[in-house]
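[1] Could you work out the structure for the sequence below:
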Amino acid sequence: MNIKELRIQFGLSQQELAEKVGIPRGRINGWEQRGSKPKVDDHKKLEDFFIHLSKQKLTDIQKEEAEIIGNLEGLLEPENVYKTKSGNEFVDIGNGKIQMNIPLVEHYAYAGYLTGWGDSVFLEELPKHSIIVDKHYRGIYRAFQVRGDSMDNNSRDSICSGDVVVGRSVDKKYWKNKFYLHKWEDYVIIHEGGILVKRITDHWVEQGIIICMSLNTDKSTYPNLELHLSEVYEIYNVVEVSRKRG
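    You can find the predicted model right below:
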C-alpha cells in the first residue's frame, strides 16, 4: 500500500486523512517520508478506509452514468410519449386517441415469464402489443398470446389459440375479497404450474381457492380446476381480446 499515492489520488491532505482515519498526522508523514509500512492496526484502518472510498467512487460514477443515460433518453423521447413505472407506454396520436403499448408475453416466452415476471429488466425487453384507448389507464397491464384451445367453444366468447388477451392486474390485496365475477369472467392466471387463460366461476374466499373453467366442451381434456391462491403469482382480468384474421 503506497499511502501517499492513494492519498493524492483521492485528493486528501495528510491532515484530512489523519482526521478521517483516526491516525496522527505525524505518523502518516513519517510513513510517507521514510517509505516505511504501518503496523497491523493502522494498516487495517487505512485499508478499510481506502476500500470504502473506492466503492463510493464507483457508485458515484455509476450514478453519473445513469443520470447521463436518463437525460439522453429524455431528449430522444418524443414529447407525446408517456411511460409508466409498470411498463406501459402511451402515445398521443391525435383526435383524442391514445396508443397504449403493453408488454407482450408471446406463447414461446411463457417459461421465461414464470421466472422473470417481477424483473423490470426482463419486462422492458419484452415486445409490445398496442391497443387504442381514450385516456391514460392506471394499474399494471400485460398482454398474453394465447396457447391452446381450452377457451375455444366456437362461440363469440371464444378465446382462440394465437389470440392476444390484454389483462389488468388484480392486486393481491384484493384476493382476500370475492372477485367481481359478474363484471369480469375471464382471467389470465400465472401460477406455479404455468400460465392459464380461464373463466373463473367461483372464489372460495375462506379457503383461498378459485374454480377455473375452460370454455371448450371437451371436459375430459379440459376439466375444471381448483387453484390455491397460495400457488398463484399474478392474476389479470381480461379486458380486451385481439385476433388476427386468417
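[2] Please count neighbours and contacts with C-alpha atoms only from this point.
    Will do.
[3] Can you tell me the element the closest residue to Arg25 other than its chain neighbours falls in?
    Leaving aside its chain neighbours, Arg25 sits nearest to Ala18 (5.2 Å; criterion: Cα to Cα, 6 or more residues apart in numbering). Using DSSP states H and E, the element containing Ala18 is helix 14-21.
[4] For the next helix or strand after that helix, buried residues please.
    Later in the chain than helix 14-21, the nearest helix or strand by DSSP H and E is helix 25-34. Buried residues in helix 25-34, defined by neighbour count with 16 or more other Cα atoms under 10 Å: Ile28, Asn29, Glu32.
[5] got a markdown table for those, with distance to Ala109 too?
    Output for the buried residues of helix 25-34, formatted as a markdown table (distance: Cα to Cα, whole Å):
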| residue | distance to Ala109 |
| --- | --- |
| Ile28 | 60 |
| Asn29 | 63 |
| Glu32 | 60 |
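[6] which one of those sits closest to Glu47?
    Top of the list for closeness to Glu47, among these and by Cα to Cα, is Ile28 at 13.6 Å.
[7] Skipping its backbone neighbours, what lies nearest the closest one in space?
    Gln14 (6.9 Å).
[8] One more: Gly167?
    Nearest to Gly167 is Val238, by Cα to Cα, 6+ apart, at 4.3 Å.
[9] likewise Gln15?
    Using Cα to Cα, 6+ apart, the nearest residue to Gln15 is Arg25, at 5.7 Å.
[10] which residues touch that neighbour?
    Gln14, Gln15, Leu17, Ala18 (Cα atoms under 8 Å, 6 or more residues apart in numbering).
[11] One more pass at 7 Å, please.
    Gln14, Gln15, Ala18 (Cα atoms under 7 Å, 6 or more residues apart in numbering).
[12] Distance-wise, check it relative to Leu215.
    To Leu215, Arg25 is 81 Å away according to Cα to Cα, to the nearest Å.
[13] To compare against the first, here's the next sequence to fold:
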Amino acid sequence: MKSKIGCNPAVAERFQELFNYLLSKALVHKQKDLAKLIGATEANVSRLLSGDDRYTTKSMIARINHASGYPFSEDYLLRGEGTLLSDPESRVSERELRETCEEEPSALGSRTLLHLPVIPTTLKAGIGRGILYERDDTQDLEDVYAAYASVPVFLDRETSHRYQLFCVRDDSMMDGTRDSLCIGDILLCREVLREDWTHGLIGRYPNVVVVTEEGVLLRRLTKHDRKQETISLHSLNGGDEDRIIALQDVKAFFYVERLIERHLSTW
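    Model prediction:
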C-alpha cells in the first residue's frame, strides 16, 4: 500500500518566499530556472514549492544554498523559526558572494556566476575603454573594474563573455509607461559582435546600448539602414532629438535583454 504524500501549506509558503527572494535578485525568473540552477526537474521544483514533504528536506535546502550562494535558514523553511536568511541583517551572504566572484568565476552546471562592473550610460568621452572596446588582454581585470561598482550575475557559460551591466544615468528612456527605464536601473545587455551587424540589428530587443568615442548611449533602436550603414536611435521621453549614427563610429553594440534591478525611488 502506497503511503499518502504529505503537503504542508505553511512550509510551501516559506519555500515560495525563498523563490521570490531569488526572483528579486534576478537569479531566476521562472520555476524552470530554479530547476536548472539546482540540477532538478521542473516537476520536482513544483512539488517543492507546493510543500511536498518528499522534497522540502535538509538536503534540498543545502542544494539551493550551494547553487545560489545565499544561506537560507533550515530552521525557518522547515519549522518557521527565525528568518529566511541565516544572517539577514549583516548581509554577509551578499558580501561573501561578491568576494568569491572577485576571486574566480563559479561554475554551476551550464551556468556561471560572474562579478561584472556596472558601467553608467553617460556621454563621457572614453568611458568603457578597456572594458567595452580596445580591450587589453594583458591587463589585470581587477585594475580595469576598479573604477566601477560590481554586481554578481548568473549567466549561461557559453555566452557569458558577451554580457555587460549598464546603469541608467538620464531620463531619456522614461515616458511614464511600463516601457520606461529609470535613472538607477541596472540592465543586463548582450553584445552583438561586429561581424554580425551586417545581418541586421533590428530584432526582438528594441532597446540598445551604443558605445562610441563620445560615450555610452541608451536608446530605442528604430532603424538599421544597411545600405548607408547607419542606425537611428530614439529617446522615449521625447526630450532629446533622434540620432543617426554611422556604424563605423560605433565601438560596441548591445541589446538590452532584461532589467536586473529596478531603482524604485524614481519609479
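[14] Could you get me the TM-score between them?
    Scored against TM-score structural alignment, normalised by the length of structure 1, the superposed chains reach a TM-score of 0.55; 157 aligned residues with a Cα RMSD of 3.1 Å.
[15] just to revisit the earlier point, looking at the buried residues of helix 25-34 of structure 1, which is nearest Ser54 of structure 1?
    Distances from Ser54 of structure 1 to the buried residues of helix 25-34 of structure 1, taken by Cα to Cα, are shortest for Ile28, at 19.8 Å.
[16] now for Glu211 of structure 2: what does it line up with in structure 1?
    Just so we're on the same page, residue 211 of structure 2 is Val rather than Glu. When structure 1 is aligned by TM-score structural alignment, Val211 of structure 2 is paired with Ile190.
[17] Kindly confirm my reading that its match is in a helix.
    No: assessed with DSSP: H, G, I helix; E, B strand; the rest coil, Ile190 of structure 1 is strand; it does not lie in a helix.
[18] tell me which element the residue lying closest to it once chain neighbours are set aside is part of?
    Excluding its sequence neighbours, the residue lying closest to Ile190 of structure 1 (Cα to Cα, 6+ apart) is Glu234, at 5.1 Å. Secondary structure from DSSP H and E places Glu234 of structure 1 in strand 232-242.
[19] cool, Arg7 of structure 1 as well?
    helix 3-9.
[20] Could you tell me where that helix falls in structure 2?
    Using TM-score structural alignment, helix 3-9 of structure 1 finds no match anywhere in structure 2.
[21] same deal with stretch 50-65 of structure 1?
    Stretch 50-65 of structure 1 maps onto no residues of structure 2, going by TM-score structural alignment.
[22] so how far is that stretch off the chain centroid?
    Centroid separation between stretch 50-65 of structure 1 and its chain, computed with Cα atoms, centre = their mean, to the nearest Å, is 26 Å.
[23] quick one: the residue nearest to Arg25 of structure 1 and Arg7 of structure 1, what's the gap?
    From Ala18 of structure 1 to Arg7 of structure 1 the distance is 10 Å (Cα to Cα).
[24] which of those two has more neighbours?
    A count of neighbours by other Cα atoms under 10 Å puts Ala18 above the other of Ala18 of structure 1 and Arg7, at 18 against 15.
[25] State the distance from the residue in structure 1 sticking out farthest from the centre to Ser169 of structure 1.
    Most distant from the centre of structure 1: Arg34, at 55.6 Å, with distances by Cα atoms, centre = their mean. Relative to Ser169 of structure 1, Arg34 of structure 1 is positioned 68 Å away (Cα to Cα).
[26] re earlier: so what does the residue nearest to Gly167 of structure 1 match up with in structure 2?
    So Val238 of structure 1 corresponds to Val256, using TM-score structural alignment.
[27] Return the residues in contact with that match.
    Here Val256 of structure 2 is in contact with Leu187, Leu188, Cys189, Arg190, Tyr205, Asn207, Val208, Val209 (Cα under 7 Å, 6+ apart).
[28] May I ask which of these has the most neighbours?
    Going by other Cα under 10 Å, Asn207 tops those with 25 neighbours.
[29] Contact partners for it?
    Asn207 of structure 2 neighbours (Cα under 7 Å, 6+ apart): Arg219, Arg220, Leu221, Tyr255, Val256.
[30] Who wins on neighbours among these?
    Tyr255 (26 neighbours).
[31] Can you classify the residue lying closest to that residue once chain neighbours are set aside by secondary structure?
    Computed as Cα to Cα, 6+ apart, the closest residue to Tyr255 of structure 2 that is not its neighbour in sequence is Val208, at 4.6 Å. Secondary structure assignment for Val208 of structure 2 (three-state DSSP): strand.
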